[in-house]
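1. I'll drop the sequence and a predicted model, then ask my questions.
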Amino acid sequence: MIVDLAVPVVAAPMAGGPTTPELVAAVNGAGGLGFLAAGYRSATATAEQIAAVRKLTDRPFGVNLFVPGEPGDAAAVDAYRERLRPEAEQWGVALPERSGPDRDDWEAKIALLTADPVPVVSYTFGLPTPDEAAALRAAGSFQIGTVTTPAEALAALAAGMDALCVQGPEAGGHRGTHRTEDEPGTTPLLDLLAEIRRVTDLPLIAAGGIGDGRTLAAALRAGAAAVQLGTAYLRTDESGASATHRAALTRAAGPQGRGELREIGSDAAAPTASRSGDRTVVTRAFTGRPARALRNAFTDRHSPYAPAAYPEVHHLTQPLRAAAAKRADATAMHLWAGTAHRLARTGPAAELTRELWEQAQREG
C-alpha cells in the first residue's frame, strides 16, 4: 500500500478540524495518500467523514484512530484547574469540574471499521489489542502504527502492523508516544529512521519537519518508503485550519509567509524562543500530552505546570481554547506547528503535493 504510491506523500491526519474530506481527496488526486482524523470524533461523525471522502475520490485513503490510555492523576488535574481558573473568569468561561472516562468512542470506531472497512487504518498514542488488529486485518485494512522510539517500533511489529509511521521530534501537534507520561525523545528524524530500521524491515513513513523537496528527498534516502506532511498543508485551500491559525503561521514566517530553509531537526529540541511567536515549543499546556505548537503567551504561562494527563487536560482547557478562537486570540490558542512551519504556503493541496515531489526528484 505505501510502497505502491505514485507519489510517496501521506497527508497527516490532523484532528480537531484541519483535516477535511476535501484535503484527503486532493492529496489522493495528486497520487499521494490522504488520511481522515477520527480523533475527537464519534463513530457516527467518523462514518459521515468516510462517506464524504468516498463521494470525492475512488482512490485508497486512510482513517487514523487515537488509542485510549490510562486515566491521569486527578489531583494534578485539579491543581491545574485552579491555576487556570482566574484566566477562565477573566473571559467568562466555565471550566469543567471533572472529566469522566473518555475512550474517544474507541470500541464503536473499531466496530465501524470492521463492518465497513477502509483501505488503511493508522493508530496514534498506542496500538490496538491483538484481537482488534486481527479483526481489521481480516476486514482487509492495511494497518500503520505511529512510533517514536525503537521500543515502540518493536511493539508495533509484535502487534502485526503492516508499516510504521516514524514520528520525529520536529513534528507539529501531538507526539505519538505510546504512554502519556513519557517524555518524547529528541533524536532527529533521520537518525530515528536509522535506529528503527535496525529493529524492523517494515515500510517506514517519515514524519516531522518535512516542508520542501530537499527534506522530502533526504527522508527517502534515509530509508523511508514515504513521508507524512501535516503543517505543510495547514495553509492550503482545502485545509480546515482557522484563519487565526493560518495567520499565525504567516506571521511566524515573516512578511512573505516563507522562511529560511532549515535542516530536519535543526530546532527539534528547542523548548523556548527569544521572541513569542517566532519559534515552536513542545508543551503539555493544552492537552496534557506533549505537542509542538507555535510558542505564545499561554504556553509561556502554563507549560511548567501542566500535568501528564490526557485527555483530562484536553477537556479542561477546551472551553478556554474555544473562547480564544472565537475572539481570534492567537496568544491563547493551540497553534500546532512543526519546525518547518515557515515553509507552509497557500494554494491547492494537490498542486503542493505534486510540486514537492517534483522538487524531491530533482534533489535525487
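-> Structure's in. What do you need?
2. CA atoms for contacts and neighbours, from now on please.
-> Noted.
3. for the helix or strand harbouring residue 86, which positions count as buried?
-> Using DSSP states H and E, the element containing residue 86 is helix 74-90. Residues of helix 74-90 classed as buried: 77-78, 80-81, 84, 88 (neighbour count, 16 or more other C-alpha atoms under 10 Å).
4. want to throw these into a markdown table with distance to residue 216?
-> Output for those, formatted as a markdown table (distance: C-alpha to C-alpha, whole Å):
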| residue | distance to residue 216 |
| --- | --- |
| 77 | 40 |
| 78 | 43 |
| 80 | 40 |
| 81 | 41 |
| 84 | 40 |
| 88 | 42 |
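5. before we go on, here's another structure to hold up against the first:
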Amino acid sequence: MAGQRTQQRVQDFCERFGLRAPILEAPMAGACPPELAIAVAEAGGMGANGVVLDQPERITSWMQRFRAGTDGPCQLNIWIPDEPVDAPERQQAAERFLAGFGEPGEAAAPGPVFAEQCEAMLAARPAVISSIMGLFEPDFVARLHREGIAWFACATNLADALAAQEAGADAVVAQGMEAGGHRGSFDPQVAEQTDVGLFALLPHLVDHLRVPVIAAGGIGDGRGVAAALALGASAVQVGTAFLRSPEAGIHDDWSASLEGLPPERTVTTRAYSGRLGRAVPTPFVTAWASDDAPLPAHYPVQRRLVGQWRRGGAAGVDRVNYWAGQSASLAAAAPAGEIVERMWADARELLA
C-alpha cells in the first residue's frame, strides 16, 4: 500500500509538470547554461536556471536558448533580497583581509534590480518560478498564478515551509544541510543553526504540509532518489551530481576538486558571498576559517568584494566558487541526460 501511495504521489507531480522522471535540476547561479537545462528536460526531468545575478535581458536570452532546444519544462529561481545591513567596520575588515591576497580590480557596476528581474521572469513564462531566502510578495504570487506559473519556495525548517504554504506556494523545496552552495534560510544570521539533514527534515515537512515537497541535498544517484521518494517527497532536486557533466561547462579545477571528495571534507562558508554555503575546502575558503580571519562582510557586500579581487587577478583568490554538496564523490563525468535516465531507472528498480 505504501508503495502504491508513493507511486501515485510521484505520478501526480510528474503529470502536473510534464515530466517523465521526478528529477529537477537545481537552479545553480553561474552553473546552469541552457545546454544543461535542455539535456535534463530532454531526458524527462525539469531544467533550471538561477538568475540572481542576471540582468533582465540575460534572463530573456537564456529562456530563448532553452526553448530553441526543447519543449520541456524549466524553473527560474531568484533570491529574495536581504534587508540591507550597514556594517562599514565589518566591510573594512574583509577588505583588509582580501588585500593579503593581492590587489583589487575595479568595483563592479550596480547589480540587477530585483523588480525588473521578476518582470523578466514573468515574461519568460517558465513552468516554475522559485524563490530562495524568503517569500514573494502576495501581488507577485497572484500574478504568477494568473499566468499559470507555479511557485516553488525553498525552506530549511518547518516554520519557513509553513509560511511558504500559507503565502501560496505550490510546492516546497526541502533543503537539507548536505546541499551544495547556498540553502534557503530566511534569516541569514541563523543559517548555521539550521543544520538539519535531508532525511530528518523531509518527513518532518511532509507530515505537516499539504503541498508537495521536493527533496534537495546530498542526492547523487538512484539510491538517494528512491530514499527521498519513499520518505514522502514528490520529486527530487539535484545539483552537484550534474556539475561534472560536459553540459555544465564548469571550470576544470572545480570539476576536478569534486572527484572522490568525501562527504566530511566539504565545509560551510560565508567566504564567497556573505551567505552560508557548502563548498570545497580550498586554501581561500580555509583561510577565512583561520583564527586571525575576520568575519566575511554581509551579503551582498562580500560577493562584490570577492568579485573585485578576482578582477584584479589576486593570487590565492578562487577564480570561481567551488560549491559542493556532500554527495560530490557520486558526481559522474557523464552527459546530463544519461545521469537523469540512470538515476530514475535505478530508483524505479529499488522502489518496485
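-> Thanks, I have the structure now. Values in this document were obtained by computation on a predicted structure and should not be read as measured data.
6. Once they're superposed, what TM-score comes out?
-> The TM-score (TM-score structural alignment, normalised by the length of the second structure) is 0.88; 332 aligned residues with a C-alpha RMSD of 2.2 Å.
7. on contacts alone, who are the packing partners of the helix holding residue 86 of the first structure?
-> Judged by 3 or more C-alpha pairs under 8 Å, 6 or more residues apart in numbering; DSSP states H and E, helix 74-90 of the first structure is in contact with helix 312-326.
8. which residues of the stretch 101-250 of the first structure fall in strands?
-> For the stretch 101-250 of the first structure, the strands defined by DSSP state E, counting those that start in this stretch occupy 120-124, 142-147, 163-167, 173-174, 204-207, 226-229.
9. Could you look up the SS state of the aligned residue in the first structure for residue 84 of the second structure?
-> In the first structure, the residue equivalent to residue 84 of the second structure is residue 71, according to TM-score structural alignment. The local conformation at residue 71 of the first structure, judged by DSSP: H, G, I helix; E, B strand; the rest coil, is coil.
10. contacting residues around residue 71 of the first structure?
-> By C-alpha atoms under 8 Å, 6 or more residues apart in numbering, the contact set of residue 71 of the first structure is 101, 309-310, 312.
11. Roughly how far does it sit from residue 43 of the first structure?
-> To residue 43 of the first structure, residue 71 of the first structure is 21 Å away according to C-alpha to C-alpha, to the nearest Å.
12. ok, residue 249 of the first structure to residue 188 of the first structure distance?
-> From residue 249 of the first structure across to residue 188 of the first structure, the span is 23 Å (C-alpha to C-alpha).
13. more crowded one of those two?
-> Set residue 249 of the first structure next to residue 188 and count neighbours by other C-alpha atoms under 10 Å: residue 249 wins out with 27 against 20.
14. Run through the residues that contact the equivalent of the more buried one over in the second structure.
-> Aligned by TM-score structural alignment, residue 249 of the first structure pairs with residue 258 of the second structure. Residue 258 of the second structure is in contact with 280, 324, 328-329, 331, counting by C-alpha under 8 Å, 6+ apart.
15. Among the residues you listed, which one has the most neighbours?
-> Neighbour counts for those (other C-alpha under 10 Å) peak at residue 324, which has 33 neighbours.
16. Residue in the first structure paired with that residue?
-> Mapped onto the first structure by TM-score structural alignment, residue 324 of the second structure lines up with residue 337.
17. quick one, strands of the stretch 251-352 of the second structure?
-> Here the stretch 251-352 of the second structure has its strands, by DSSP E, counting those that start in this stretch, at 267-269, 277-279.
18. returning to that earlier point: closest to residue 32 of the first structure among the contacts of residue 71 of the first structure?
-> Nearest to residue 32 of the first structure among the contacts of residue 71 of the first structure: residue 310, at 31.6 Å, using C-alpha to C-alpha.
19. Look at residue 20 of the second structure and tell me its secondary structure.
-> When the rule is three-state DSSP, residue 20 of the second structure gets the label coil.
20. residue contacts, the equivalent of it over in the first structure?
-> Taking TM-score structural alignment, residue 20 of the second structure has residue 6 as its aligned residue in the first structure. Going by C-alpha under 8 Å, 6+ apart, residue 6 of the first structure touches 31-32.
21. do the same with the one 10 residues further on
-> Residues touching residue 16 of the first structure, when contacts are defined by C-alpha under 8 Å, 6+ apart, comprise 37, 39-40.
22. Most neighbours of all these, which one?
-> Neighbour-wise, the contacts of residue 16 of the first structure (other C-alpha under 10 Å) top out at residue 37, 26 neighbours.
23. Let me know whether that one touches residue 21 as I believe.
-> No - using C-alpha atoms under 8 Å, residue 37 of the first structure is not in contact with residue 21, being 9.7 Å away.
24. count of neighbours near residue 107 of the second structure?
-> As a burial measure, residue 107 of the second structure scores 13 neighbours (other C-alpha under 10 Å).
25. Not counting sequence-adjacent ones, nearest residue to the aligned residue in the first structure for residue 301 of the second structure?
-> Mapped onto the first structure by TM-score structural alignment, residue 301 of the second structure lines up with residue 312. Nearest residue to residue 312 of the first structure, sequence neighbours excluded (C-alpha to C-alpha, 6 or more residues apart in numbering): residue 99, at 5.7 Å.
26. these two touch, right, the one you found and residue 314?
-> No - between residue 99 of the first structure and residue 314 there is no contact under C-alpha under 8 Å: 9.5 Å.
27. who has more neighbours, the two?
-> residue 314 (18 against 15).
28. ok now do the nearest residue to the more buried one once chain neighbours are set aside, which residues does it touch?
-> The shortest distance from residue 314 of the first structure to any non-neighbouring residue, by C-alpha to C-alpha, 6+ apart, is to residue 287 (3.7 Å). With contacts defined as C-alpha under 8 Å, 6+ apart, residue 287 of the first structure is in contact with 309-315, 317.
29. Can you say which of those are buried?
-> Those of the contacts of residue 287 of the first structure that meet the buried threshold are 309-315, 317, by 16+ other C-alpha under 10 Å.
30. Switch those over to TSV; also include distance to residue 126 of the first structure.
-> Formatted as TSV, those follow (distance: C-alpha to C-alpha, whole Å):
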residue	distance to residue 126 of the first structure
309	15
310	13
311	14
312	17
313	19
314	18
315	20
317	23
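31. Of those residues, which is the nearest to residue 14 of the first structure?
-> Checking those against residue 14 of the first structure by C-alpha to C-alpha gives residue 314 as the nearest, at 15.4 Å.
32. if I look at the closest one, how far off is residue 292 of the first structure?
-> Separation of residue 314 of the first structure from residue 292 of the first structure (C-alpha to C-alpha): 15 Å.
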